[in-house]
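Peer 1: Okay, here's the prediction I keep looking at, along with the sequence it came from:
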Amino acid sequence: MPVSVLTGAGISTDSGIPDFRGPQGVWTKNPQAEATAMIDRYLADPEVRRDSWRARLEHPVWKAAPNAAHLALVDLERAGLLRALITQNIDELHQRAGSSPEKVIELHGTVHRVECLSCDLITPMPEVLARVEAGEADPPCPRCGGIQKSNTISFGQNLKPEVLEAAVRAARSCEVFVAVGTSLTVHPAAGLCGQALDSGARLVIVNAEPTPYDRFADQVVGEPIGRALPALVQELIDAAR
């Protein structure tokens, strides 16, 4: 019974990383913060870039640890049931929990690396944050002097085609598709539910708030993810025995 899983920001809130659109979300509390996630604003406005680097320096991801929900997905993989773990998150907590990197499909990239938007140089995030701490408010690329940002997908940027193709293959080739901690309103990630349904998979949604796909799901779980996902994974493992 191959299972593909899509995770969103809600799976990491128990690790101390706030989501974006929830009642206590980053953008709910501070709508102006959403500007830092827009590529056109980031490129055009040095102040937006300076705000972004300050936010990266203070990001809770640097102190976060995997929680019970991340660990449950490791159990799913060790049981031989995990087809792929597709994530909208940029925190790498799945890998830190023990999920195999080759199983994890990072739709939106990772905050642990920095990319130059001119020459594509990739640099470890700690190296660039050290420059920010030393006084560079908007550190340019050390190779070409271009604008740098975290190696993540911003609004206005397309997902990498090979990453999206891998996610679509995973959605189309599973028997159960589990969406965890995601509002299922951001495309193309949300559309993976439709890909799975069209291929005959069962859809299970674990999320605190209603989603547009709830009416198509075989099961909708609104309980806290840290408790609900381990229980669901155990159900899947027991059903496969």
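Peer 2: Perfect, I can see it now. Residues are numbered from 1 along each chain as shown.
Peer 1: drop to CA atoms for contacts and neighbour counts, all remaining ones
Peer 2: Noted.
Peer 1: So which residues of this structure form helices?
Peer 2: Assigned by DSSP state H, the helices in the chain fall at 26-29, 39-44, 46-57, 68-78, 93-97, 125-133, 161-172, 191-198, 225-240.
Peer 1: so which of those helices comes closest to residue 14?
Peer 2: Of all the helices of the chain, helix 225-240 sits nearest to residue 14, with 7.1 Å by CA to CA.
Peer 1: Next, the angle helix 68-78 makes with the closest one.
Peer 2: 20 degrees (axes from the mean of the first three to the mean of the last three CA atoms, to 10 degrees).
Peer 1: Give the buried residues for helix 225-240.
Peer 2: By neighbour count with 16 or more other CA atoms under 10 Å, helix 225-240 contains the buried residues 225-226, 228-230, 232-233, 236-237.
Peer 1: Second structure for comparison follows:
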Amino acid sequence: QERLAGARRVAVLTGAGISKPSGIPTFRDAAGLWKDFDLEEYATPGAYARNPQKVWEWYAWRYQNVMQAQPNRAHALLAALEKRVGEGFLLVTQNVDGLHRRAGSSQLVELHGNLARGRCEGCGQRFSLPDPAEFVPPPYCPGCGGRGRPDVVWFGEMLPLGAFEQAEQAFVQAEVALVIGTSAEVEPAASLGRLARLSGAYLIEINPDPTPLSSWADCILRMGAVEGMEALMAGLN
């Protein structure tokens, strides 16, 4: 708490674990998102090329689910931490559910995209999807009229241009780095915590389970995202 209270440069990385209390399943646990779905059929460029309608219907279902979910206390506390720290704060998320922005976070990098957007296959324009109740996939670009694909990063694809570079810079410059609810196994995001620690940051991990990052951390809170953020923020008011 003392380290965080005085820090003017804070970088945060979140994974699926922060959205689990909002009812969004993680990828790796027993009830995870991929338990009943083959990622090769839904989350690769090849899958989309073979059957774009099948892929879109699955993403439309996910989009509807995340829009029914609400940000939880951990999302809200990170938005409050951003206001406290100011310009030296950056939140980097691997999640595509949009809950951080809905909770009030604005200094935000969504490494893997956002389920609530489409991206034109022709001109590349990103655009918001209609309300889930009215959305019939596929969407079409408001600019050129071309078909849109989900604006998410599929397995085997590059991250959005400049996204990781912005994240990397924030973690290199951070006084405190906070990693919450991520397995620390998906690269390149998994490297951010280690990079911060090697650059001199005080590294905090919030995760109920050990991860490959745990041996690097200065402080480990073995609890869920909500409980961990509440414990971390309790003395900062």
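Peer 2: Cool, got the structure. Worth saying up front: this structure is predicted, and the values here are computed from it rather than measured.
Peer 1: Let's have the helices of structure 1 in CSV, adding distance to residue 4 of structure 1.
Peer 2: Compiled in CSV, these are given as follows (distance: least, CA to CA, whole Å):
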stretch, distance to residue 4 of structure 1
helix 26-29, 28
helix 39-44, 30
helix 46-57, 30
helix 68-78, 10
helix 93-97, 14
helix 125-133, 29
helix 161-172, 6
helix 191-198, 9
helix 225-240, 12
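Peer 1: For residue 150 of structure 1, find the nearest of those helices.
Peer 2: Minimum separation from residue 150 of structure 1 across the helices of structure 1 (CA to CA) falls at helix 125-133, 7.4 Å.
Peer 1: what's the offset of the closest one from the middle of its chain?
Peer 2: 22 Å (CA atoms, centre = their mean, to the nearest Å).
Peer 1: need the contact list for residue 89 of structure 1.
Peer 2: 7-9, 106-110 (CA atoms under 8 Å, 6 or more residues apart in numbering).
Peer 1: Same list (those residues) but as TSV, adding distance to residue 197 of structure 1.
Peer 2: TSV is the format used below for the contacts of residue 89 of structure 1 (distance: CA to CA, whole Å):
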residue	distance to residue 197 of structure 1
7	17
8	19
9	22
106	21
107	20
108	23
109	25
110	28
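Peer 1: any chance of the residues you listed in TSV, with neighbour count and distance to residue 79 of structure 1 too?
Peer 2: Below are these laid out as TSV (neighbours: other CA atoms under 10 Å; distance: CA to CA, whole Å):
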residue	neighbour count	distance to residue 79 of structure 1
7	22	19
8	21	23
9	22	25
106	23	22
107	24	24
108	22	27
109	22	27
110	18	27
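Peer 1: Which of those sits closest to residue 194 of structure 1?
Peer 2: Taking CA to CA as the measure, residue 194 of structure 1 lies nearest residue 7 of the contacts of residue 89 of structure 1, at 15.4 Å.
Peer 1: The closest one corresponds to which position in structure 2?
Peer 2: The alignment partner of residue 7 of structure 1 in structure 2, by TM-score structural alignment, is residue 14.
Peer 1: So its match sits against residue 183, correct?
Peer 2: No - applying CA atoms under 8 Å as the test, residue 14 of structure 2 and residue 183 come out as separate, 9.8 Å apart.
Peer 1: if I look at the aligned partner of residue 210 of structure 1 in structure 2, how far off is residue 186 of structure 2?
Peer 2: The equivalent of residue 210 of structure 1 in structure 2 is residue 210 (alignment by TM-score structural alignment). As defined by CA to CA, to the nearest Å, residue 210 of structure 2 lies at a distance of 15 Å from residue 186 of structure 2.
Peer 1: quick one, which of these two is more surrounded?
Peer 2: Neighbours per residue (other CA atoms under 10 Å) separate residue 210 of structure 2 from residue 186, with residue 210 holding more: 14 against 11.
Peer 1: and residue 180 of structure 1, how many residues sit next to it?
Peer 2: Neighbour count of residue 180 of structure 1, defined by other CA under 10 Å: 25.
Peer 1: where's it relative to residue 3 of structure 1, distance?
Peer 2: 13 Å.
Peer 1: what about residue 161 of structure 1, how many neighbours?
Peer 2: What residue 161 of structure 1 shows, counting by other CA under 10 Å, is a neighbour count of 10.
Peer 1: so who does it touch?
Peer 2: Residue 161 of structure 1 touches nothing, counting by CA under 8 Å, 6+ apart.
Peer 1: Kindly provide the distance from it to residue 176 of structure 1.
Peer 2: Distance from residue 161 of structure 1 to residue 176 of structure 1, counting by CA to CA: 24 Å.
Peer 1: Ends of stretch 98-114 of structure 2, what's the gap?
Peer 2: End-to-end distance of stretch 98-114 of structure 2: 6 Å, with CA to CA as the criterion.
Peer 1: List the contacts of it.
Peer 2: Contacts for stretch 98-114 of structure 2 (CA under 8 Å, 6+ apart): 19, 66, 70-71, 75-76, 78-79, 82, 89-97, 115-116, 151-153, 159-160, 163-164, 166-167.
Peer 1: Sort out which of those residues are buried, if you could.
Peer 2: Looks like the contacts of stretch 98-114 of structure 2 have 19, 66, 70-71, 75-76, 78-79, 82, 89-97, 115-116, 151-153, 159-160, 163-164, 167 buried, using 16+ other CA under 10 Å.
Peer 1: and these, which of them are in strands?
Peer 2: Judged by DSSP state E, strands contain the following of these: 89-93, 115-116, 151-152.
Peer 1: will you turn those into JSON lines that also has distance to residue 28 of structure 2?
Peer 2: Putting those into JSON lines (distance: CA to CA, whole Å) gives the following:
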{"residue": "89", "distance to residue 28 of structure 2": "29"}
{"residue": "90", "distance to residue 28 of structure 2": "26"}
{"residue": "91", "distance to residue 28 of structure 2": "23"}
{"residue": "92", "distance to residue 28 of structure 2": "20"}
{"residue": "93", "distance to residue 28 of structure 2": "17"}
{"residue": "115", "distance to residue 28 of structure 2": "19"}
{"residue": "116", "distance to residue 28 of structure 2": "23"}
{"residue": "151", "distance to residue 28 of structure 2": "22"}
{"residue": "152", "distance to residue 28 of structure 2": "19"}
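Peer 1: out of these, who's nearest residue 43 of structure 2?
Peer 2: residue 152 (9.0 Å).
Peer 1: Since that was my last question, I'll sign off now.
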